[in-house]
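Peer 1: Sequence and predicted model, in that order:
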Amino acid sequence: MGTVALAVTEGMLHFELSVAYEVFGSGPVGGAASWYELAVCGPESVRVGRFRMEPDHGLDRLPLADTVIVPGWADVDVAPPADLVDAVRAAHEAGARVASLCTGAFVLAAAGLLDGRRATTHWAHTGVLAARHPRVAVDPDVLYVDNGSVLTSAGKAAALDLCLHLVRLDHGSSVANAVARRLVVPPHRGGGQAQFVTTPVPAPDNHPLADLFPWVLERLDRPLTVEDLARRARMSSRHLGRHFRSVTGTTPLQWLLTQRIRHAQELLETTDDSVDAVAAATGMGTATTLRRHFNRTVGVPPDTYRRTFRTRTATAPDVNGHSPQRP
């Protein structure tokens, strides 16, 4: 947690900068006991998009931050400023977690932070990033990549996905969900960039699966199958699969598993239910099945996840805004 520093300079994109400022600079939400100290770092005066702003600190403040956010870089054909690249590199060497939003990945790549690592950026520029920095494993099909101390996001709205991911890592899912509710956005989007390259994002009630999604989320404790979903959607399983790929970028089963895991995270954070009870409530059946899928998806077993996040979110409201019951 601690200090989040936004690294700004001439040529930054204002949308990505605003996203980071809104998430990390708006104060505690969702019952979080503490929040981030936000610092805007850059030259004395910079133009961001059509606006001019005066940062609070110079770039020499970056190495003192716990997390450094590099917003999108407007002109990928122009090398980012050397002082920005040097400051970002110094921050990482000092132990800061460094995250880029959209084309901010070009700054991280110039600093050498992406060498030998998997990374992403806006789908329109992934080819340029890969060609210019061949030591970077560019993945054009994801919304963001988490390498631990170095993170990158895809374009525009994916910047918000990554910022919420950072909040989730620091404060847990309940707090991240509360931030998402305040911003009126989904707390977690499945799929990858492929769904946005040629297919516009559908309006919430303007796609064939609009009625199916809430129906499924109310029945996660049941052993639903693809056939069950297809029957509810009044279409064949094959037709359902095509719609799922178009709308979510993934398969019905993978989407369903993701929702079960997200629900399990919330129950582990906000209740004292046993792992067996959580498995039943999320449709996993047994604790063994839950542990296998949870460990594969989240990276740690359910018990470890609970120990990590329960103390941070035990008093946070659940996804419906209700405070959890204490024993």
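Peer 2: Everything's here; your move. Residues are numbered from 1 along each chain as shown.

Peer 1: Could you use CA atoms for every contact and neighbour count after this?
Peer 2: Fine.

Peer 1: tell me the helices in the stretch 101-250 of the chain, going along the chain?
Peer 2: In the stretch 101-250 of the chain, the segments counted as helices under DSSP state H, counting those that start in this stretch are 105-110, 126-132, 157-171, 173-183, 194-197, 212-217, 226-233, 237-248.

Peer 1: Make a markdown table from those helices and add distance to Tyr21 to it.
Peer 2: What follows is those, written out as a markdown table (distance: least, CA to CA, whole Å):
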| stretch | distance to Tyr21 |
| --- | --- |
| helix 105-110 | 18 |
| helix 126-132 | 25 |
| helix 157-171 | 10 |
| helix 173-183 | 12 |
| helix 194-197 | 25 |
| helix 212-217 | 31 |
| helix 226-233 | 39 |
| helix 237-248 | 28 |
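
Peer 1: here's the one I want to compare it with:
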Amino acid sequence: MHRVGYLLTEGFQIMCLATQTVFEFANIVAGKAVYRLENFSVGGGTLRSSLGMSVETLPLAAPGLADTWMVTGTLTPLTPPGDEVLASVRGFVDAARRTAGLCTGSFVLAQAGVLDGRRATTHWAYANKLRELHPKIDVEEDRIFIVDGPIWTSAGMTAALDMALGMVEKDLGNEMARSVAHKMVMHQRRSGGQCQHSELLSLSPRTDRIQSALDYARRHLSRPLCVEELAQVAHLSPRQFTRVFTAETGQSSAKAIEGLRLEAARLMIEQSRHSLEVVAKETGFRDRRHLREVFVRVLGVPPQAVRRDARQV
């Protein structure tokens, strides 16, 4: 049986406990108790979350209480959690099979010195601060989650669910992970190599006209998409569309569509076995060479590296 311990501190972020549902459903799918979950704190007893909800915890004692430790984050990650907490983390990391920082829980691992010399991620809003405070860490703020040996770290909020699902896949196989994702209505199971941001979400247009044009573009990426066509969808003249689009999104429509194509291609590469020629055609790139050029220019890596990383998670 896999024993999963959650280390909570006062004011922990309640969303971190949502990851327990992934392990709960793994037990349901398996038809037996594959995972045992317990909540811990340094002294045990009742702890209050950032939302004010109370959770009972067991006291930390011997480091062998769990083989997987999930270190939860708080809304004040820049405040060290205390020497006892950090000493406990250092103690159980050596004895555990793996240790994970959920969202800003990465700061606890960093403050304990666990992440020095490793790749790690955290909530995008705090990534630069993590890099600034802990220069020995290779912070990759654009990743959903990262596995570096026995140390796992996740980005914010729902990314921790993807990381927990990645653990289930590592422990019990791909089919089990797919079944759990299906039961949890996670229609899109994201691998760790994915970007934290949705390209469409990051554009954040202010009006429905531009939003409708972007939605249209995303549904028709395999086609050439000219300004005239998008302007017609937005019920604007091409000149008006160009001006309004740039004002609302901060970039040209051509640049935005390239971002949507890149995001769609990346998802196809990570989640399917389609050839790069098929991926390029389906997402609107001229050919495989054009696809590679954009990947290297924007992401710094070729599409083959993205596929390789996704399969290693």
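Peer 2: Perfect, I can see it now. Note that the structure is predicted; figures quoted are calculated from it, not measured.

Peer 1: returning to what we had before: would you convert the helices of the stretch 101-250 of the first structure into JSON lines that also reports distance to Leu6 of the first structure and mean neighbour count?
Peer 2: Compiled in JSON lines, the helices of the stretch 101-250 of the first structure are given as follows (distance: least, CA to CA, whole Å; neighbours: other CA atoms under 10 Å):
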{"stretch": "helix 105-110", "distance to Leu6 of the first structure": "13", "mean neighbour count": "26"}
{"stretch": "helix 126-132", "distance to Leu6 of the first structure": "22", "mean neighbour count": "16"}
{"stretch": "helix 157-171", "distance to Leu6 of the first structure": "12", "mean neighbour count": "22"}
{"stretch": "helix 173-183", "distance to Leu6 of the first structure": "19", "mean neighbour count": "22"}
{"stretch": "helix 194-197", "distance to Leu6 of the first structure": "27", "mean neighbour count": "16"}
{"stretch": "helix 212-217", "distance to Leu6 of the first structure": "36", "mean neighbour count": "14"}
{"stretch": "helix 226-233", "distance to Leu6 of the first structure": "44", "mean neighbour count": "16"}
{"stretch": "helix 237-248", "distance to Leu6 of the first structure": "31", "mean neighbour count": "18"}
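
Peer 1: among those helices, which is nearest Ala65 of the first structure?
Peer 2: Relative to Ala65 of the first structure, the nearest member of those by CA to CA is helix 157-171, separated by 14.7 Å.

Peer 1: List the contacts of Val98 of the first structure.
Peer 2: When contacts are counted by CA atoms under 8 Å, 6 or more residues apart in numbering, Val98 of the first structure touches 67-70, 88, 91-92, 149-151.

Peer 1: hang on, the earlier thing: nearest to Thr311 of the first structure, out of the helices of the stretch 101-250 of the first structure?
Peer 2: Smallest distance to Thr311 of the first structure across those (CA to CA): 9.5 Å, for helix 157-171.

Peer 1: What lies in contact with the closest one?
Peer 2: 1, 16, 19-20, 23, 32, 101-102, 143-144, 152-153, 174-176, 179-180, 187-189, 309, 312-313.

Peer 1: same check, this time on stretch 132-146 of the second structure
Peer 2: 110, 115-124, 127-128, 130-131, 152-155, 159-160, 162-163, 190-197.

Peer 1: Now do the buried residues in it.
Peer 2: 134, 137-146 (16 or more other CA atoms under 10 Å).

Peer 1: got TSV for those, with distance to Glu229 of the second structure too?
Peer 2: Supplementary listing: these in TSV, determined by distance: CA to CA, whole Å:
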residue	distance to Glu229 of the second structure
His134	48
Ile137	46
Asp138	43
Val139	41
Glu140	37
Glu141	35
Asp142	32
Arg143	34
Ile144	34
Phe145	38
Ile146	40
